[in-house]
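Chemist: no sequence for this one, just the structure:
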């Protein structure tokens, strides 16, 4: 095991995630945060499953995949209706598409949310394919759910929808497309699709790659959405771990440079310029994504720095937050969110999972600092 995954923080992260996983396999986004409590996201959950799978907790990841499959099977007729309507030129409105999050029992949420997001459905396919490759597992028990998801995505991938942050539903987001393409490529290569679906998956992925290169870049780097000039911290995931674009290519290098110059201070990465959520702080999970991309590009030293920054955001109880307030973009907006939803989500299971995932990629030659410093990281 890597020294990073052998550390006290990594051990706590794995124990926290697996301990909070429900009997049915869902991962709570955060156990106590008012707006997230009681819900599991396909996107967050898939990255969490990938993190614990990489850390060796294969059974936990497979229980999450079982949960995803159950959610999809229970909506099989609705998914087939969405696909049929879309292929007939009558794409359903966003409110009738699959939601981004579900209750632990797999039901739709009763409270209003920014729900139409496609990225999670690509991400669960990608995480499953990565798990099967990593552990040599048999994916046959998830085949029917995979087929439903592939049909849904190949019919719907080009539609505008909300992004990772539940914002900007009128745009086509590059990070969303990266999740979809990675998922389609993953299951196409895992032998889980019949000939027709495999063809459709590969064709859709190729179209996504071509369209991103045509409309999703600016000055040689990936951008937040088609037509934008801005970057988003989630774009690091398109390089690694999703692997949609080569981190060592000119596109990868320029994207990393833009993320570092525009969004990263020290080792802490913001979501995007103009972010006002809790004042627009720095997100440990985004620093881990950036670390994975740097590591894949061959810059191990920077990956270690980003890991150590993320680790240093842990509380005295070793819980990792969603974001920290040491370098806010919009400090005047923080109090309003504190009054609306309470303190920043802590622990956030996605943050813990990304620390595990980056730790799993780092070798044992560079030790962690004995005690991560928390200077400049108020919560």
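Modeler: All right, it came through fine. From a predicted model like this one, the values you see are computed outputs, not experimental measurements. Residues are numbered from 1 along each chain as shown.

Chemist: C-alpha from now on. contacts and neighbour counts both.
Modeler: Fine.

Chemist: list the buried residues of the host helix or strand of residue 258.
Modeler: Per DSSP states H and E, residue 258 falls inside helix 250-263. The neighbour-count check on helix 250-263 (16 or more other C-alpha atoms under 10 Å) flags 251, 252, 253, 254, 255, 256, 258, 259, 260, 262, 263 as buried.

Chemist: would you format these as TSV with distance to residue 171 included?
Modeler: Shown next, in TSV, are the buried residues of helix 250-263 (distance: C-alpha to C-alpha, whole Å):
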residue	distance to residue 171
251	22
252	22
253	25
254	23
255	20
256	23
258	21
259	20
260	24
262	21
263	21
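
Chemist: quick one, helices of the stretch 151-300 of the chain?
Modeler: Counting by DSSP state H, counting those that start in this stretch, the stretch 151-300 of the chain has helices at residues 174-189, 195-215, 236-239, 250-263, 284-296, 300-311.

Chemist: most tightly surrounded among these?
Modeler: helix 284-296 (a mean of 29; mean count of other C-alpha atoms under 10 Å).

Chemist: now that helix: how far from the chain's centre is it?
Modeler: 12 Å (C-alpha atoms, centre = their mean, to the nearest Å).

Chemist: for it, packing partners?
Modeler: helix 236-239, helix 250-263, strand 268-270, helix 300-311, helix 349-361 (3 or more C-alpha pairs under 8 Å, 6 or more residues apart in numbering; DSSP states H and E).

Chemist: the structure to be compared is supplied as follows:
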């Protein structure tokens, strides 16, 4: 059983050691050009960087106090987006651009498209990056001028295509409009509003109204508009994106629904129908839920998730993408191992989210 009390000095030292290890894993694998690889040794992720993974990872690194590493990531995104200026302008001028013509969700380390097929049309990463770069700049007293041209590309892209169905965080269901995707876009547009002349708050209010009307069921947020299911990514709509006000009835009911349907002993599943590697528990989602609990004042719950994460460190000292202690669909695990090999480890996003939760609980070093 995971302890619910505050850590003693020996346990605290171990938790801080994992924060140091997480920072080291992330920065050791950061590409010289600034990209954070999703998972440096995993067959399907190797050689690619996602805006979603990287933006959360950069937030963890920024909170840890490493201004240089996080800044290099934002420089990389800025450069990749600046090279997409003409593409975004052409998309905005087109009557009905195809999904294949849209900006990608993942980039090679030089900012190019990948050469192999992927479920690429996902808009959440662009909102996530806006939120992440503003949070980093605000935290460390930096000017956004350094990244303004890339910011302008992301803003124009999101304002034009925020309401278009696309793949979700898990690269599934391109036919739906996903609440977590809308939350990330909302959070990014609200964060960047003071730094752009584009009327992004008008779009943000349309997102909020749409989710209020079609993205709730029985008082909680749903996986996509018109659904009744929950998803492990939904707490992000509360903290950090604030599509739903922390402390509100919808926030409380959403967190309770995620705990009820997806949380087992501190580890959080993506969704109940998840068959990817058998549907295990994801480190990053445990950290996301813990982050929300900490922000809501539930430090007992937050410590529970931090301890669960620390218990998942493998023999190499790394945090994987997911663990298989409580598989939802165990019969499907072998097909993914045959297809892609063992579960991704280390996953930099897992390490980045651990840094965020550790910082929320006040146990990370601030000087790097």
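Modeler: Structure received. Predicted model, so just to flag it, every value in this text is computed and none were measured.

Chemist: TM-score for the pair, please.
Modeler: Once superposed, the chains reach a TM-score of 0.94 (TM-score structural alignment, normalised by the length of structure 2), with 353 aligned residues with a C-alpha RMSD of 1.3 Å.

Chemist: about what we covered before: tabulate the helices of the stretch 151-300 of structure 1 in CSV, adding columns for distance to residue 228 of structure 1.
Modeler: Formatted as CSV, the helices of the stretch 151-300 of structure 1 follow (distance: least, C-alpha to C-alpha, whole Å):
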stretch, distance to residue 228 of structure 1
helix 174-189, 10
helix 195-215, 9
helix 236-239, 17
helix 250-263, 14
helix 284-296, 20
helix 300-311, 27
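
Chemist: which one of the ones you listed lies nearest to residue 78 of structure 1?
Modeler: Closest approach to residue 78 of structure 1 among these (C-alpha to C-alpha): helix 195-215, 18.9 Å.

Chemist: which other helices and strands does that closest one contact?
Modeler: Here helix 195-215 of structure 1 touches helix 143-156, helix 174-189, going by 3+ C-alpha pairs under 8 Å, 6+ apart.

Chemist: can I get those helices in TSV with distance to residue 283 of structure 1?
Modeler: As requested, those are exported to TSV (distance: least, C-alpha to C-alpha, whole Å):
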stretch	distance to residue 283 of structure 1
helix 143-156	29
helix 174-189	16
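
Chemist: please name whichever of the ones you listed is nearest to residue 363 of structure 1.
Modeler: Nearest of those (C-alpha to C-alpha): helix 174-189, 25.1 Å.

Chemist: output the contacting helices and strands for the closest one.
Modeler: Using 3+ C-alpha pairs under 8 Å, 6+ apart: helix 174-189 of structure 1 touches helix 119-135, helix 143-156, helix 195-215, helix 236-239.

Chemist: can you redo those as a markdown table with distance to residue 9 of structure 1?
Modeler: Putting those into a markdown table (distance: least, C-alpha to C-alpha, whole Å) gives the following:
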| stretch | distance to residue 9 of structure 1 |
| --- | --- |
| helix 119-135 | 23 |
| helix 143-156 | 34 |
| helix 195-215 | 37 |
| helix 236-239 | 23 |
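
Chemist: which stretch among those comes nearest residue 227 of structure 1?
Modeler: Here helix 195-215 is closest among these (C-alpha to C-alpha), at 6.5 Å.

Chemist: picking that back up, and the helices of the stretch 151-300 of structure 1: which comes nearest residue 13 of structure 1?
Modeler: helix 300-311 (10.7 Å).

Chemist: mean deviation, that closest one versus structure 2?
Modeler: Average distance, helix 300-311 of structure 1 versus aligned residues of structure 2 after superposition (mean C-alpha distance after the TM-score superposition for structure 1): 0.8 Å.

Chemist: helix or strand right after that helix?
Modeler: helix 334-341.

Chemist: circling back to that earlier point, farthest pair in the buried residues of helix 250-263 of structure 1?
Modeler: 251 and 263 (17.4 Å).

Chemist: residue 275 of structure 1: which of the helices of the stretch 151-300 of structure 1 is closest?
Modeler: Comparison of the helices of the stretch 151-300 of structure 1 against residue 275 of structure 1 by C-alpha to C-alpha identifies helix 250-263 as nearest, at 10.6 Å.

Chemist: can you list the residues that contact the closest one?
Modeler: 220-222, 231-233, 235-236, 239, 245-247, 269-273, 290, 293-294, 297 (C-alpha atoms under 8 Å, 6 or more residues apart in numbering).

Chemist: between helix 195-215 and it, find me the angle.
Modeler: 60 degrees (axes from the mean of the first three to the mean of the last three C-alpha atoms, to 10 degrees).

Chemist: quick one: helix 250-263 of structure 1 to structure 2 mean distance?
Modeler: Relative to structure 2, helix 250-263 of structure 1 is 0.3 Å off (mean C-alpha distance after the TM-score superposition for structure 1).

Chemist: would you mind getting the angle between that helix and helix 284-296?
Modeler: With the same axes, to 10 degrees defining the directions, helix 250-263 of structure 1 sits at 150 degrees from helix 284-296.

Chemist: now helix 250-263 of structure 1, how far from the centre of its chain.
Modeler: 19 Å.
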